[in-house]
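Trainee: one predicted model, sequence on top.
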Amino acid sequence: MISVDIDKQLGDFALSVTFQGDGGVTALFGPSGSGKTSVVGMIAGLIKPDRGRIVVDGETVFDSARGIHVPAHRRRIGTVFQDGRLFPHLSVARNLDYGRWMTGLPRDEAQYRHVTELLDIAPLVDRRPGALSGGERQRVALGRALLMKPRLMLLDEPLASLDAGRKNEILPYLVRLRDDTKLPMIYVSHDAGEVKLLASRVVLLDGGRVVNSGGVELLRSASS
């Protein structure tokens, strides 16, 4: 469960967003510039809101009134961006291990095997990111996020930088991730097809505001 009620002034852009997410996949859907990525940054702890409150899995990670701002590395939130953000000088194996190391978790060999098999990345572990396709890099980024044992996954347009073929390659892995891990997820996209396939709840954003929320049937009215 996640509860978000935040305000942030970003230059001339005013963001004021309130929504709740359940244990499934909650999609933040809206046009470019609507504030989706900024919301993800605030949930992850990368951007500090001006006002409000964020609660993840029963823990308040931000509360302006109480002076709470839990650092990003202590929030136990796995984040995957559209460009993967792998370290080019590290092998895939060391990239996978980075999130776990940053959060101070002991290595879990059983989980490592499960995640690499789930995402079909075991054959890639000795390679460098520069030798991977775009789809492979995103699968490694997903694996890195999972190996930190998150209580919430943030997926910020993870397919936006991929061509149609690579998107079709990755989508089944996202469905597998959703169904296998049962982790609550926030999925950011402006692609209605992705959202319909993956999400159980939709939060429609426009101009830094929530204009509607509900089931995926909202996408019909949003695109009409």
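Mentor: Thanks, I have it.

Trainee: going forward, measure contacts between C-alpha atoms and count neighbours the same way
Mentor: OK.

Trainee: which SSE is residue 170 in?
Mentor: helix 164-181 (DSSP states H and E).

Trainee: helix or strand next in line after that helix, which one?
Mentor: Following helix 164-181 toward the C-terminus (DSSP H and E): strand 185-189.

Trainee: which elements pack onto the helix or strand just after that following strand?
Mentor: Later in the chain than strand 185-189, the nearest helix or strand by DSSP H and E is helix 192-198. Judged by 3 or more C-alpha pairs under 8 Å, 6 or more residues apart in numbering; DSSP states H and E, the packing partners of helix 192-198 are strand 25-29, helix 164-181.

Trainee: second one coming, line it up with the first:
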Amino acid sequence: MMLQARLKKKLQNFTLEASFTLPSGITALFGPSGSGKTMLVKLLGGLEQPDEGEITLTSKSLYKKTVDRKAEVNLPSHKRSIGFVFQDHRLFPHMSVLGNLKYGIQKDSSGTNTVLIEDVIELLDLTTLLHRKPKDLSGGESQRVAIGRALLSAPDILIMDEPLSSLDRVRKEDILRLIERVRDQFDQTILYITHSMDEVLHLADNLILIDQGSIKAHGPLMETLSRQDLFPLAGEMDAGTVFAGKVTSHDFDYNITTIESDAGPVFVTGVRQTKIGDNVRIRLRARDIALSTTKHSDISMLNQFNGVITEFRDHTPGVVLVTIDTGLTLFAAITLKSKQALELEVGSDVWALVKSVTVDSVER
């Protein structure tokens, strides 16, 4: 399923103007608090009305209105085939888990359940929870039930609005893996709203960046996150390069995994649960990369990538962002003093040095 939207709505502090296409897979809607993420979700779901615009799901028109005219099309929320999972779960407190799940069931024209409740219960591991009330559930359990209820409505699009914000780290990791299984098993198109770059890196196939009500960029995740002009929107502390690799070996004595990439081997820690041949996604932050004019054998940094400097750009006061071609484009944030001391210029041959413990990697 593909959703296309072009929306405009005047808000208190800015005017939200959004035009984008939501492809299959998981698309992350990322932006700071107050950027318009939640309002955009409400407009898509019919919970709020745009001043003008249109929403189309494949060939079906959900909303259409031109300025100063009455809406030509305005399907109510329950007819848009859009499911919601909110951060506060919104389970019915007087119903059991099973009752909450059954409430979401959507039947086809023959009266048959579109999505089998047994499949959802098994996927989300809900069997032991079915007769409990929401007050007896943990945060992670409640979120699993909320996801199950949304799936049983057989939505064409599933919108998840910061579903992990109230969970601890362990529960977040559990739900992240579960969301990936939902995407794969149900071939579900998901719009995932978050302000956590770690969640984006783990889940998203595509990325929409929003700020002050304006869509600043949207496209494939790795391509979009690696655009240095978007670094301020992605977060200065998280800015860097995201790229793909494949697990080639594990050193269990030292808990180090080797991942082959276009830049060469990358040594990372803490991913021993992956298997040889697994595809992974890697993020190297600009702030975690040091530069040297020579390769080192007497240094603790295991990752050393040889490349050529192609560009300098002012980053923050006293700091420059260096672009290095290593077979992959890497970015290093260094001080202006270091640039001058090393006599770096465009065309300089350098080594990008990265500590293994700073490399982020997730299985894909």
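Mentor: Done, it's in. Everything numeric here is computed off the predicted structure, so don't read it as measured data.

Trainee: report the TM-score for the pair.
Mentor: With the length set by TM-score structural alignment, normalised by the length of the first structure, the two chains reach a TM-score of 0.93; 224 aligned residues with a C-alpha RMSD of 2.0 Å.

Trainee: which stretch among the helices and strands packed on helix 192-198 of the first structure comes nearest residue 113 of the first structure?
Mentor: Residue 113 of the first structure sits nearest to helix 164-181 of all those, at 14.1 Å, using C-alpha to C-alpha.

Trainee: how close does that closest one sit to the second structure?
Mentor: Compared with the second structure after fitting, helix 164-181 of the first structure has a mean deviation of 1.2 Å; criterion: mean C-alpha distance after the TM-score superposition for the first structure.

Trainee: give me the residues contacting that helix.
Mentor: 24-25, 118-119, 134-135, 138-139, 159, 194, 197-198 (C-alpha atoms under 8 Å, 6 or more residues apart in numbering).

Trainee: using JSON lines, lay out those residues together with distance to residue 44 of the first structure and neighbour count.
Mentor: Listed next are the contacts of helix 164-181 of the first structure as JSON lines, based on distance: C-alpha to C-alpha, whole Å; neighbours: other C-alpha atoms under 10 Å:
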{"residue": "24", "distance to residue 44 of the first structure": "18", "neighbour count": "18"}
{"residue": "25", "distance to residue 44 of the first structure": "16", "neighbour count": "22"}
{"residue": "118", "distance to residue 44 of the first structure": "24", "neighbour count": "17"}
{"residue": "119", "distance to residue 44 of the first structure": "23", "neighbour count": "20"}
{"residue": "134", "distance to residue 44 of the first structure": "24", "neighbour count": "19"}
{"residue": "135", "distance to residue 44 of the first structure": "23", "neighbour count": "22"}
{"residue": "138", "distance to residue 44 of the first structure": "18", "neighbour count": "26"}
{"residue": "139", "distance to residue 44 of the first structure": "20", "neighbour count": "23"}
{"residue": "159", "distance to residue 44 of the first structure": "19", "neighbour count": "25"}
{"residue": "194", "distance to residue 44 of the first structure": "22", "neighbour count": "18"}
{"residue": "197", "distance to residue 44 of the first structure": "24", "neighbour count": "13"}
{"residue": "198", "distance to residue 44 of the first structure": "21", "neighbour count": "21"}
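
Trainee: name the residue closest to the centre of the second structure, please.
Mentor: Nearest residue to the geometric centre of the second structure (C-alpha atoms, centre = their mean): residue 200, 2.3 Å.

Trainee: for that residue, which non-adjacent residue is spatially closest?
Mentor: Using C-alpha to C-alpha, 6 or more residues apart in numbering and skipping the chain neighbours, the partner closest in space to residue 200 of the second structure is residue 28 (6.1 Å).
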